[in-house]
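A.B. asks: generate coordinates for the sequence data below:
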Amino acid sequence: MTQPKQRLLSLDFFRGLTVAAMILVNNPGSWSHIYAPLEHAEWNGCTPTDLVFPFFLWIVGVSIAFAMSSSKADPSTHKKTILKAIKRGLTLYFLGFFLAIFGKLLNDPAHALQTVRLLGVLQRIGIVFIISSIIFLKASQKTIFKTLIIILAVYWALLTFVPVPGVGYPNLEKETSLAAWIDRGILTEPHIWASSKTWDPEGVLSTLPAIGTCLFGILVGIWMRRKDVDNPTKVAWLFSAGVAAIILGLLWDLQLPINKALWTSSYVLYAGGLASVALALCYWIIDVQGYKKFTTPFVVYGVNAITVFFLAGLMPRVLNLIQVTNPDGTKTGILVRFYETCYAPFFSPINASLVWAITYVLGFYVLLYIMYKKNIIIKV
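C.D. replies: Here you go, the predicted model:
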């Protein structure tokens, strides 16, 4: 007999908070005017914005442990569950691919296919989800932990000891690292992140430690599901493990810098540790102590996380296809014109950009709240 799936309100809250933050930082009114904490680090280092994506992948791992535990206990269901995971992962990949090619395809289909970015946020989530789900189903907790350690160690060794062809020495720079060389070789420059064309922040090699981030979350999910451990012990151990991972990440940063674009091993530990501490606090406050009234806005985001992330990426692409004529005769996307008319004149540039982003988050909240009240949950 299979056990019913557990659901943590704190996990839905944490997921929703993370997705709302993703939408906030991805949709400023102007990319030229952004508060520092809402920007990514230039290269090495970590801002609050740099924690958003790893938090989400870590949460995916926790969710895998909760959603697939009953299947893991019954090997006869593994094939069905893996096929379902592959289908879901491919759906995520193609949603990301659709966002990357949308708009370009309408203007010049041939050029769009020749230059579309092959990897991205949703694509990485899909790939990581498939691989991590298979590992969870087929490996023991001890093996998952060992796999995480091996991934971090191998990736560290690849970045710091393998000479980069054409460069001659290992390095961690944007355009000359091993990760950048592999991206150019496998993806080719026309299909790499448009802002660089020489390296991709969601590239091929850096997907390996991203899987490590998800496995970190899976280990936490396994711990949180245990029936033989009381809640105070769960929280204490999770909090302690999180702090230990943060310290290890910061120590490793002295030799291997914390870097989101490279998704360095130190970054995996640092971000995973902070996520563990955050979930420990949320779990204690929400699920154990029962303080739930304040959670609704973010739970609303959490239960339809992928849906709102996709729509938030699609909406500006669609609306900016509608061009309006400026007084000087030039044409501008309607969303850009709306920002320049209704926001930019009434605030300082940086505050106008922030208010726009907040409006964007609140606007989607209205839609998600209606869906939540009607119990509409779109599962990708």
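
A.B. asks: contacts and neighbour counts: CA atoms only from here.
C.D. replies: Fine.

A.B. asks: wait, isn't residue 47 in contact with residue 25?
C.D. replies: No. Taking contacts as C-alpha atoms under 8 Å, residue 47 lies outside contact range of residue 25: 11.5 Å.

A.B. asks: more neighbours: the two, which one.
C.D. replies: More crowded of residue 47 and residue 25, by other C-alpha atoms under 10 Å: residue 25, with 24 against 16.

A.B. asks: I'd say the more buried one and residue 38 touch.
C.D. replies: Yes. Proximity of residue 25 to residue 38 meets the contact threshold set by C-alpha under 8 Å, at 5.7 Å.

A.B. asks: give the residues shared as contacts by the two.
C.D. replies: Common contacts of residue 25 and residue 38, defined by C-alpha atoms under 8 Å, 6 or more residues apart in numbering, comprise residue 49.

A.B. asks: burial count for residue 1?
C.D. replies: Count around residue 1 with other C-alpha under 10 Å applied: 6.

A.B. asks: right, I mislabeled it, should have said residue 21
C.D. replies: For residue 21, using other C-alpha under 10 Å, the count is 20.

A.B. asks: and it, how close does it get to residue 370?
C.D. replies: 20 Å (C-alpha to C-alpha, to the nearest Å).

A.B. asks: also residue 109?
C.D. replies: In terms of C-alpha to C-alpha, residue 109 sits 36 Å off from residue 370.

A.B. asks: who touches residue 3 in this structure?
C.D. replies: residue 70.

A.B. asks: which SSE is it in?
C.D. replies: Using DSSP states H and E, residue 3 sits within no helix or strand.

A.B. asks: now residue 265, nearest residue through space, not along the chain?
C.D. replies: residue 152 (5.1 Å; C-alpha to C-alpha, 6 or more residues apart in numbering).

A.B. asks: sequence B follows; please return its structure for comparison with A:
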Amino acid sequence: MTKPITRLLSVDVFRAVTMLFMIFVNELSGAKGIPGWIDHVEAEVDGMGFADTIFPAFLFIVGLSIPLAIEHKWHKGATFTQIFLHILYRGFALLLMGVYQVNMDSYDKNNWFPRPLWAILATLSFFLIWLNYKPSISKTVKTVLIIVGICHAGCPCPYIQRPS
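C.D. replies: From the prediction side, this is the model:
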């Protein structure tokens, strides 16, 4: 009998801290009066700020996490095809969420919802669509929640003005 794979707390903590710092430096970017060491160093300057260390940390933890995740799926009995399809599905989900999040700044003021409300609803939609639902939730409830998430995420599209 094989020993069950356990999560590595150090990897989870490093991932969480990296994500926290990513949000922190992105929100501070362009703000006035922040200490110089926190922000990105200008391209023509030979140096490195705190913000310049976050993306390499992110790449490191992603590179460390992927083999662990694949090993965990193998251990649970997934086939190569299942793992490959899961990677494609997760990649598509991340790209779609990225498109919505990156374009939040171009949200039209004449849209269906106020921008802050739409941003909250779009983020909630992502949770409804890609949440790892507990097995105790019925398939019908899960399907309804996913459909609700899809309906909001795509309609009304944030870049289409409401009719006058």
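
A.B. asks: TM-score for the pair, please.
C.D. replies: Scored by TM-score structural alignment, normalised by the length of structure 2, the superposition of the two chains gives a TM-score of 0.57; 116 aligned residues with a C-alpha RMSD of 3.4 Å.

A.B. asks: what's the neighbour count on residue 129 of structure 2?
C.D. replies: 21.

A.B. asks: and the nearest residue to it once chain neighbours are set aside, how far from residue 55 of structure 2?
C.D. replies: Of all residues not flanking residue 129 of structure 2 in the chain, residue 146 sits nearest, at 4.5 Å (C-alpha to C-alpha, 6+ apart). Residue 146 of structure 2 sits 31 Å away from residue 55 of structure 2, taking C-alpha to C-alpha as the criterion.

A.B. asks: element containing the residue positioned nearest the centre of structure 2, please.
C.D. replies: Central residue of structure 2 (C-alpha atoms, centre = their mean): residue 94, 5.9 Å from the mean position. Remark: residue 94 of structure 2 resides in helix 80-102, with elements defined by DSSP H and E.

A.B. asks: residue 41 of structure 2 contacts residue 30, doesn't it?
C.D. replies: No. With contact defined as C-alpha under 8 Å, residue 41 of structure 2 does not reach residue 30; the gap is 12.0 Å.

A.B. asks: and residue 80 of structure 1, what pairs with it in structure 2?
C.D. replies: Using TM-score structural alignment, the equivalent of residue 80 of structure 1 in structure 2 is residue 82.

A.B. asks: number of residues surrounding its match?
C.D. replies: 13.

A.B. asks: tell me the SS of residue 30 of structure 2?
C.D. replies: What DSSP: H, G, I helix; E, B strand; the rest coil gives for residue 30 of structure 2 is coil.

A.B. asks: repeat for residue 6 of structure 2
C.D. replies: coil.

A.B. asks: quick revisit: the helix holding residue 94 of structure 2 vs structure 1, mean deviation?
C.D. replies: Comparing helix 80-102 of structure 2 with its match in structure 1 after superposition yields a mean distance of 0.8 Å (mean C-alpha distance after the TM-score superposition for structure 1).

A.B. asks: may I see the buried residues of that helix?
C.D. replies: 97, 100 (16 or more other C-alpha atoms under 10 Å).

A.B. asks: next SSE after it?
C.D. replies: Next element after helix 80-102 of structure 2 (DSSP H and E): helix 115-130.

A.B. asks: so what touches that next one?
C.D. replies: By C-alpha under 8 Å, 6+ apart, helix 115-130 of structure 2 touches 93, 97, 100, 104, 107-109, 145-150, 152-153, 158.

A.B. asks: element containing residue 332 of structure 1, please.
C.D. replies: strand 331-333.

A.B. asks: which parts of that strand are buried?
C.D. replies: Buried residues in strand 331-333 of structure 1 (16+ other C-alpha under 10 Å): 332-333.

A.B. asks: so which bit of structure 2 is the helix or strand that comes right after that strand matched to?
C.D. replies: Scanning forward in sequence from strand 331-333 of structure 1 by DSSP H and E, the next helix or strand is helix 334-342. The aligned range for helix 334-342 of structure 1 in structure 2 is empty, by TM-score structural alignment.

A.B. asks: then stretch 186-193 of structure 1?
C.D. replies: Counting by TM-score structural alignment, stretch 186-193 of structure 1 has no counterpart in structure 2.

A.B. asks: map residue 360 of structure 1 onto structure 2.
C.D. replies: So, by TM-score structural alignment, residue 360 of structure 1 is left unmatched.

A.B. asks: the helix or strand where residue 360 of structure 1 lies packs against which elements?
C.D. replies: In this assignment (DSSP H and E), residue 360 of structure 1 forms part of helix 349-373. Using 3 or more C-alpha pairs under 8 Å, 6 or more residues apart in numbering; DSSP states H and E, the elements in contact with helix 349-373 of structure 1 are helix 9-26, helix 296-302, helix 305-319.

A.B. asks: now it against helix 305-319, angle please.
C.D. replies: 120 degrees (axes from the mean of the first three to the mean of the last three C-alpha atoms, to 10 degrees).

A.B. asks: superposed on structure 1, what's the mean shift for the top helix by length along structure 2?
C.D. replies: Secondary structure of structure 2 per DSSP state H: the longest helix is helix 51-75. When structure 1 is superposed, helix 51-75 of structure 2 averages 2.0 Å from its matched positions, counting by mean C-alpha distance after the TM-score superposition for structure 1.
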